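Enquirer: fold the following for me, if possible:
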Amino acid sequence: MRAAVSRADNHQDPRYHGSGLLVLADGRVFRGRSFGARGTAIGELVFNTSLYGYQEIVSDPSYAGQIVCLTAVEIGNVGTNPDDEESDKPAAEGLVIRSLSPVVSNHRSTASLHDWLAGRGVVGIAEIDTRALTRHLREQGAMMAALSSETDDVEALRARAAAAPPMLGRNLVDAVTTPARYTWDTPSWGARATPPVAARVIAYDFGIKRNILRKLRDQGIETTVVPASTPVAEVLAARPDGVLLSNGPGDPAALEHVIAALRELVDASERLPIFGICLGHQLLCLALGGQTYKLKFGHHGGNHPVRDERDRSIAITSQNHGFAVDIDSLGAGATLTHLNLFDRTVAGLELDGRPVSGVQYHPEAAPGPNDSDRLFERFAAKVRDHAAR
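Expert: Next comes the predicted model:
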């Protein structure tokens, strides 16, 4: 079965380099115009409701193994620049949008979205009915898909999507973690003043975003990033003032070696501050004996309301995850601290009487609101307190 060539293919549009095809594993087909890299991408198709920040989204390693559909109507109008890249590691496999802006206008821009995607090897498709696609994913759930600019063979693409391994059970961290340790000392872009280093943290890299490191540096924290496989004994031998467990892609339950290591880390010291973000939060909960489960279509966007159960305050948060923690599986000793008000899933917890906590969202934003900056302030305070002992 081959897709019919749309009438739009007869018109030359400098934004695009030809026709494109998006085929879902269940047989749903969307035809559009291709841009970015030429080729075929296979991945789990999810939608993101953020109104801005397409560069940060595509370069977020948490999207490794996924094709991202953006629900905002026009994408690419501010171009791209090196400062807004969240990582140079593998991230989103493909990008699906309604319309690619014909104009790039921003004083920070150094490349168009088209050229930047091509440089990263990311296949893009535009002129898609993203409203229909998003509704389909909400009703049927996130699913595997094939995105191509090199073939119009619908059945072949559907077969490849259907045969691709699902996100459940996949370890994607090994593909995105750093191969060697490094130290980060750069604050947020546009920061007025950088405080002196008051403490040092080691961050396990499961697919870490640069803005996490920037936010920590804004608080006077210098961070050393280490590979996901780094032995706990090696981390503790460095005598850090705290440990951060980063975000990342894939199924947390598939990382059995990491879970075992984090169990050792938690048991090693009752005073060491530990903070998990997104996948790091999930892995922390699994190390504590909890369980995780797959969400129907996940949480991907910059407008998710989360309530702090301690003071009942509300924060609008940036989220990107396809799994969640079963709070009942943790038993005594762990307290729910944050609740997602969209579906009442776990958005954060802490260990009773210990400086160990995690959140199921992205307090570093990039993109998204800065409502959750205080989480970095709280973690930094615990880290400085530990450093002063």
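
Enquirer: use CA for all of it now, contacts and neighbours both
Expert: Noted.

Enquirer: before we move on, which element is Ala365 in?
Expert: Applying DSSP states H and E as the criterion places Ala365 outside every helix and strand.

Enquirer: report the longest strand in the protein, please.
Expert: Identified as the longest strand of the chain according to DSSP state E is strand 291-308.

Enquirer: from the contact counts, what lies against the next helix or strand after it?
Expert: Note on strand 291-308: by DSSP H and E, the next helix or strand toward the C-terminus is strand 314-326. Contacts defined by 3 or more Cα pairs under 8 Å, 6 or more residues apart in numbering; DSSP states H and E place strand 314-326 against helix 279-287, strand 291-308, strand 346-351.

Enquirer: quick one more, to check against the first:
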Amino acid sequence: MSEESGHAGFSPGRGQSGVSDPPHFPDAADKLVDTKSLDPFSGPTGVLLLADGTRMQGRLFGSCGIGQGEIVFTTGMCGYQESMTDPSFRGQILTFTWPLLGNYGIHRGMSESSGLHPRGIVCRELMLNPDHRDSIGSVHEFLAAHNVPGICDIDTRSLTRKVREHGTMLAIFGPSEQEEEMSVLLDQMEPPDKNDLVAEVTITKPVVINPGALSASGSPLRKLAVLDCGIKFNILRELCNRFEVMWCPADMELQDIMTLWSPDALFASNGPGDPAHPGAARKAKETLAGAVRQGLPVMGICLGHQLMGLAAGLRTYKLRYGHRGANQPVLDLQSNKVHITSQNHGFAVEDPSRGMLAPHPSGALSDTGENILNSEFTVRYINANDGTVEGLDLINRPCFTIQFHPEACPGPHDASLLFDRFSTTVDDNIKSHQELRSRA
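Expert: I've put the predicted structure just below:
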């Protein structure tokens, strides 16, 4: 595993459910411990430039360098460390709408990967002296340790309104004295979605996270292959509580997975970028489709959901400003219940009957494909705010997808039972096959 994968330094766990001696995941906060000294924070003047010509002035922090990417916003009141280490933010400038950033500092064990993935951080007010007994440093120190720039004292309310009205756009910020240079760079920038972002964040080699994991009753756990499209560590922890997990690269082919490990089920994770990109994401889609055709239980989250939608013959498209935050209401059309969910995505699956809802002004849309699943589907979940598709159930197949994050890191726990639903689905599928064999 390379440092670039974001997962270097991993060591497997073992024992009951894989948690009595849990796997160790590398923590982005560890760099704070290794950073013996930092230059005193002086707050040099910086400027933020948007592609529509907007200019905002603030103060730089972190590495105090230039940050460039697609500007997006997240609405969570807390969970900033988890957001900054979420691989789904790869290539973006992340704006926090909550007016205060850093009040409880940076903590060990709260990172979702071993690195920071946004290309820059934007906030209103930055707290330099966090007030929490377990804090090991400030957000400024955290960003500086990872060489990521930030800018504070920005009117984030005005900025968020602009993004909501006009859609996400390219942006750049950095030292005021380099404004002319940054303006030229902004004109030359390409959208980060054009890059193979999944390839930048996926693991490089397959590894079993919790070998020999046992249930509470002492029986072996079911075997699950996880396609890492940019997975968050807490999703892996939740899966390790229910399965023996093999962590696989996003571009690993199904035949290689089955030959190496013969799993009972397949899982596709969250991740950054355009699901229709012809790189690692396309290979993950083909692996998912092959697993469905073979009758394996499959669950997809976020990007994994979008890849399943593409495999089902649906189109994916870019949302005007995406769903990013811990307060997104999702309606379960089967139970008629609403879940408050955590989300982080800029693309969506087109509704088969209503088309594109809340599309981006750029009109970014995938090509129409064929259904390669050999299965029909139904829309199970929709967003209660804008009606966009939030989940699919395959008909007569042990497979389902969700657009939101049920692992609650950060965010509410409303949807955490969906991991249990998947575990039950896998058990039921194995039992049904055993019954069929016994009758033969």
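
Enquirer: tm score of chain vs chain?
Expert: Scored against TM-score structural alignment, normalised by the length of structure 1, the superposed chains reach a TM-score of 0.89; 369 aligned residues with a Cα RMSD of 2.3 Å.

Enquirer: which residues touch Arg33 of structure 1?
Expert: 9, 16-21, 125-127 (Cα atoms under 8 Å, 6 or more residues apart in numbering).

Enquirer: now the longest strand of structure 1 on structure 2. Mean distance?
Expert: Compared with structure 2 after the fit, strand 291-308 of structure 1 shows a mean deviation of 0.7 Å (mean Cα distance after the TM-score superposition for structure 1).

Enquirer: what's the matching range in structure 2 for that strand?
Expert: Mapping strand 291-308 of structure 1 onto structure 2 (TM-score structural alignment) gives residues 315-332.

Enquirer: please tell me how far the alignment partner in structure 2 of Gly322 of structure 1 sits from Ala289 of structure 2.
Expert: Aligning on TM-score structural alignment places Gly322 of structure 1 opposite Gly346 in structure 2. According to Cα to Cα, to the nearest Å, Gly346 of structure 2 stands 23 Å off from Ala289 of structure 2.

Enquirer: buried among the contacts of Arg33 of structure 1? Need that as a selection in ChimeraX.
Expert: Entered in ChimeraX, the line below selects the buried ones among those, by 16 or more other Cα atoms under 10 Å:
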select :16,17,18,19,20,21,125,126,127
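
Enquirer: look up how far Val73 of structure 1 lies from Glu127 of structure 1.
Expert: From Glu127 of structure 1 over to Val73 of structure 1 (counting by Cα to Cα), the distance is 10 Å.

Enquirer: okay, and the common contacts of the two?
Expert: Residues touching both Glu127 of structure 1 and Val73 (Cα under 8 Å, 6+ apart): 97-99.

Enquirer: name the member of those with the most neighbours.
Expert: Neighbour tally across the shared contacts of Glu127 and Val73 of structure 1 (other Cα atoms under 10 Å): the maximum, 23 neighbours, falls on Ile97.

Enquirer: counterpart of it in structure 2?
Expert: By TM-score structural alignment, Ile97 of structure 1 lines up with Cys123.

Enquirer: neighbours of Leu392 of structure 2, just the number please.
Expert: Leu392 of structure 2 sits with 25 neighbouring residues when counted by other Cα under 10 Å.

Enquirer: wait, it touches Pro398, no?
Expert: No. Taking Cα atoms under 8 Å as the definition, Leu392 of structure 2 is not a contact partner of Pro398, at 11.7 Å.

Enquirer: what residue is smack in the middle of structure 2?
Expert: Ser88 (3.6 Å; Cα atoms, centre = their mean).

Enquirer: quick one on the thing from earlier: out of the contacts of Arg33 of structure 1, which are inside helices?
Expert: Among the contacts of Arg33 of structure 1, none falls in helices (DSSP state H).

Enquirer: show me where structure 2 has helices.
Expert: 30-34, 80-84, 139-145, 156-166, 179-188, 197-201, 233-240, 254-260, 280-293, 303-311, 417-439.

Enquirer: what about the fourth one, distance to the chain center?
Expert: Relative to the centre of its chain, helix 156-166 of structure 2 is centred 23 Å away, using Cα atoms, centre = their mean, to the nearest Å.

Enquirer: mean shift between it and structure 1?
Expert: So helix 156-166 of structure 2 averages 0.9 Å relative to structure 1 (mean Cα distance after the TM-score superposition for structure 1).

Enquirer: spatially nearest residue to the equivalent of Arg222 of structure 2 over in structure 1 (excluding sequence neighbours)?
Expert: Using TM-score structural alignment as the criterion, Arg222 of structure 2 maps onto Ala199 of structure 1. What sits nearest to Ala199 of structure 1 in space, not counting adjacent residues and going by Cα to Cα, 6 or more residues apart in numbering, is Ile221, at 5.2 Å.

Enquirer: identify the residue of structure 2 aligned to the one you found.
Expert: Under TM-score structural alignment, Ile221 of structure 1 pairs with Phe243 in structure 2.

Enquirer: residues near that match, how many?
Expert: Neighbour count for Phe243 of structure 2, taken as other Cα under 10 Å: 29.

Enquirer: buried residues in the longest strand of structure 1?
Expert: 291-292, 297-308.

Enquirer: show me what it is packed against.
Expert: So strand 291-308 of structure 1, by 3+ Cα pairs under 8 Å, 6+ apart, packs with strand 40-48, helix 130-140, helix 279-287, strand 314-326, strand 334-340.

Enquirer: reformat these as JSON lines; add mean neighbour count and distance to Thr230 of structure 1.
Expert: Compiled in JSON lines, those are given as follows (neighbours: other Cα atoms under 10 Å; distance: least, Cα to Cα, whole Å):
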{"stretch": "strand 40-48", "mean neighbour count": "24", "distance to Thr230 of structure 1": "28"}
{"stretch": "helix 130-140", "mean neighbour count": "15", "distance to Thr230 of structure 1": "37"}
{"stretch": "helix 279-287", "mean neighbour count": "28", "distance to Thr230 of structure 1": "15"}
{"stretch": "strand 314-326", "mean neighbour count": "22", "distance to Thr230 of structure 1": "24"}
{"stretch": "strand 334-340", "mean neighbour count": "20", "distance to Thr230 of structure 1": "26"}
